[in-house]
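Chemist: model this:
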Amino acid sequence: MVSVICTLRHHSDEVSCCAFSPSLLATCSGDKTLRVYKAQDFSELPFSPLSGHDYGVHCCCFTSCGSYLVSCSTDGSAMMWSSCTGEVAAVLQHPGRSPLRVCALTPDSSLLLAGACDGTVALWDLPSNTLRRCTAVSEASVVACCFSPCGHMFVTGCTYGDLKLWDVDVSLLHAKKDAHDLGVTCCNFAFQFKVDGCCVMFRLASCGQDSQLKIWIVSQREGAACVMKLLHTLTSQSAPVLSCAFSSDGDLVVSGSVDKSVAIYDVNLGTLLHTLRRHDRYVTAVALSPTMPWIATGSMDRTVNVWRIGDGGDGRTAPESRQTVCQGRKLPGYSRLLLADWSEGDVQTWLREEGLEELVSVFKANNIDGPELSQLNRETVAELGIESLGLRGRLLRKIKDLKAEQSGTEAPDEFLCPVSRELMKDPVIASDGYSYERESIESWIRGKNKTSPMTNLPLQTTLLTPNRSLKMAITRWKSSQ
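Modeler: Below is the predicted model of the structure:
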């Protein structure tokens, strides 16, 4: 069984990454912040959110002891934060200030690797925070990277679809061309490895725009070249797979997809165990706790769901699971787009999730489903016999927030600046053909970034053209809200 234990709704833009330490959960977002929670009860720490990046944060990871949190951003920097105080311990700049899309640490946290949009990787020594080297590894953006559990090699994945294996001196050990058609999106090594005589074998998961999750066996024999052999191709998800991660014991692999689902597989058998559907938009991030039976999933819907693997004992409905390819049942509540579709059980689940457990019996006795919930007001709530004025007020506020959330009043993506992820006031068209908020793209160019924030190709000119039609569309949309 797999069940949701909480939903975190603190980010104001899409969630791009989740990461666990033994005692903490960190999330990062296009809203330029990171948030940190206790893994015991998922309460947010007092110093959270962490603000310091100038643009969206793409990736985060903890050092092995959990003392520091590392993040990387479109602003071309990697930052180290104290997990105890939230203070910035170091700011590491990519030499070319190229946007950083992904970062990874060696198991002993002695090296930090970051992949950039210009096809380079930057490698820093920690804790001296000195740049060891910055090397071109691809002609396309590096969007995936991870270290082997021994820390002696790492893998990079790019938007062209290639996977490449390197040693820590950034010498190429092996290249797998077109590992994923249309591009790699994520890769991760399992923590375990096997030693057979003089041969070492690792398991690597990769996913991509081809809607596939692949499990590879990476082996290296002393004195011989590295070999990558495909073990499983997992195809249960119907759209690009954006993220993947192994469980701490290496027996499970989890992936998140554009089809809004989370898939959990048995690595050894290559079979689907669970399909989880709780997000309203693309699932962009997955992470598994090294010490607890938790899975965290982040989405473009701006939420992070925390799931428990196993019998949570909380009575919540969970997807069916079998050791064959199967489709889990839709979970109640937020998994449904329209409030009008909610059943009485969905409403009761929503009440529990919103901390209104004392109202479950009242709603159950009055057979209140989604349509009835949407019609509740001050008078009808009072008629239900809810004596507490404060409780009635909380319920009405929760209903108001729920209806606003489901009314589709969030700004369409095309109205948001790709750099700041904020609603544009003065949209302009750059020479790359994309529209940006004038202030954001001018600041980008002034910062010596003469490449497109979207394509990383050189801007042919810094001339900006007002996008009047887009400005009018935004104005009309705002007036309709």
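
Chemist: going forward, measure contacts and count neighbours with C-alpha atoms only.
Modeler: Will do.

Chemist: Tell me the spacing between the closest residue to residue 207 other than its chain neighbours and residue 244.
Modeler: Nearest non-adjacent residue to residue 207, counting by C-alpha to C-alpha, 6 or more residues apart in numbering: residue 213, 4.4 Å away. Distance, residue 213 to residue 244, by C-alpha to C-alpha, to the nearest Å: 8 Å.

Chemist: Let's compare: structure for the following, please.
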Amino acid sequence: MVKLIHTFADHGDDVNCCAFSSSLLATCSLDKTVRLYSLSDFMELPYSPLKFHTYAVHCCCFSPSGHILASCSTDGTTVLWDTHNGQTLAVMEQPSGSPVRVCRFSPDSTCLASGAADGTVVLWNAQSYKLYRCGRVKDGSLVACAFSPGGNLFVTGSSCGDLTVWDDKMRCLHSEKAHDLGITCCDFSSQPVSDGEPGLEVFRLASCGQDCHIKFWIVSFTHILGLGIKYKSTLSGHCAPVLACAFSHDGKMLVSGSVDKSVIVYDTNTENILHTLAQHTRYVTTCAFAPNILLLATGSMDKTVNIWQFDPEALCQARSTEDHLRQFTEDWSEEDVSMWLCEQGLKDLVSIFKMNNIDGKELLNLTKESLADDLKIDGYSYEKEAMENWIGKKKRTSPMTNLTLPSLVLTPNRTLKMAINRWLETHQK
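Modeler: I've put the predicted structure just below:
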């Protein structure tokens, strides 16, 4: 369904970011350069690499038209480049001179946001190249930024773990702790969650962090009622900090890259894992989907950028099968769910599920959080021997949450076991 079709190995140091326009791929690196490639033949453009920055380049992004490329660096500058000839259009210096970690264009190309290590965020006028507004987060470095599809809002993420929502006048509308150990990336889906009422924008936001989690949020906004942001769910799959996440252009997939060296592609509807890609040999620092075609780029501290191609027919077939299975499971009665639990070797959970009236529809909506909060199941995985020793010492609380365990029944994590077996099969050839 997805295959590796090309690898770029031109950078001399860690790859920090990659970005697509409709016809080009841009990559940037600790080696102080930005490189541009044509998507038609994967050849590097004649005027690449782009050289101006005097220190590491942390982020790069295209304007919606693809005519301008922005890059930002430890040197405290955000540079605008003409993608037709590689010429420098503007050099915008962060007012504080602090290292710039992230930059993003607004959807209408009128503004460019840049976030720095000292917590300052600047909105630049993308036509005049002048500073428009400036703000600052309470704590930490700014390392992530994303504009809502309508451009009325943008979100920043900090190394302290805070998600902050700003309006286009640089007014702080909301801030909350999203990831305990720091945010690393965030991205809006371009597709609305629902049509909603006139004037109501409802979109899905993804964030990831050093806590190894990817979280989905629902962001709603109206000029009358203002902003609403609600946590939806957490995606599992990575066993180490997640450094990057990005939605596909149609919003149907989310990709993530991690310190565990893997790339995971999720179905955003079911939140199931579609693919786990393990080609990189060091931390995966960046990932991006192309805007119009089923191409994925992933970059790593191994100094390479991989290009992956999806098979659209296989993808449609997989989604059709999954939708059929989901529809089938949705019709299960409580007894059907009990039978399924017994078949999975989870007979000890039958009484808990029955007590909570879990039928097929409820089963499909269960998350780790609902298992822990509503069904009072711990929801974490431990080594069996360690947990047996814990219980043997008369401990009756969760090692992770310190909450009282209503049951001392240990159930095997078959999903984790399968993931470990897949990893062993891949790495022990």
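
Chemist: can you tell me which residue is nearest the centre of the first structure?
Modeler: Nearest residue to the geometric centre of the first structure (C-alpha atoms, centre = their mean): residue 285, 2.6 Å.

Chemist: so it is in which element?
Modeler: In the assignment (DSSP states H and E), residue 285 of the first structure maps to strand 283-288.

Chemist: Mind jotting down where the strands sit in the stretch 1-150 of the first structure?
Modeler: Counting by DSSP state E, counting those that start in this stretch, the stretch 1-150 of the first structure has strands at residues 2-8, 15-20, 24-29, 33-38, 50-51, 57-62, 68-73, 77-82, 88-93, 100-105, 111-116, 120-125, 130-136, 142-147.

Chemist: tilt between the third one and strand 283-288?
Modeler: Just to be clear, that refers to strand 24-29 of the first structure. Counting by axes from the mean of the first three to the mean of the last three C-alpha atoms, to 10 degrees, strand 24-29 of the first structure points 170 degrees away from the direction of strand 283-288.

Chemist: How far does strand 24-29 of the first structure sit from its chain's centre?
Modeler: Distance of strand 24-29 of the first structure from the chain centroid (C-alpha atoms, centre = their mean, to the nearest Å) equals 9 Å.

Chemist: List the buried residues for that strand?
Modeler: Residues of strand 24-29 of the first structure classed as buried by neighbour count (16 or more other C-alpha atoms under 10 Å): 24-29.

Chemist: Would you check how far apart the closest residue to residue 139 of the first structure other than its chain neighbours and residue 349 of the first structure are?
Modeler: Spatial nearest neighbour of residue 139 of the first structure, excluding adjacent residues (C-alpha to C-alpha, 6+ apart): residue 119 at 5.4 Å. Look at residue 119 of the first structure and residue 349 of the first structure: by C-alpha to C-alpha, they are 47 Å apart.

Chemist: got it, and residue 281 of the first structure?
Modeler: Remark: distance between residue 281 of the first structure and residue 349 of the first structure (C-alpha to C-alpha) = 21 Å.

Chemist: what about the two, which has more around it?
Modeler: residue 349 (21 against 18; other C-alpha atoms under 10 Å).

Chemist: how many other residues sit next to residue 45 of the second structure?
Modeler: Neighbourhood size, residue 45 of the second structure [other C-alpha under 10 Å]: 16.

Chemist: for it, what are its contacts?
Modeler: Shown in contact with residue 45 of the second structure (C-alpha atoms under 8 Å, 6 or more residues apart in numbering): 36-38.

Chemist: ok, and for stretch 185-205 of the first structure, which residues are buried?
Modeler: 185-191, 193, 200-205.

Chemist: Mind putting these into TSV with secondary structure and distance to residue 76 of the first structure?
Modeler: Listed next are these as TSV, based on DSSP: H, G, I helix; E, B strand; the rest coil; distance: C-alpha to C-alpha, whole Å:
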residue	secondary structure	distance to residue 76 of the first structure
185	strand	19
186	strand	19
187	strand	21
188	strand	23
189	strand	25
190	strand	28
191	strand	29
193	strand	33
200	strand	35
201	strand	34
202	strand	31
203	strand	31
204	strand	27
205	strand	27
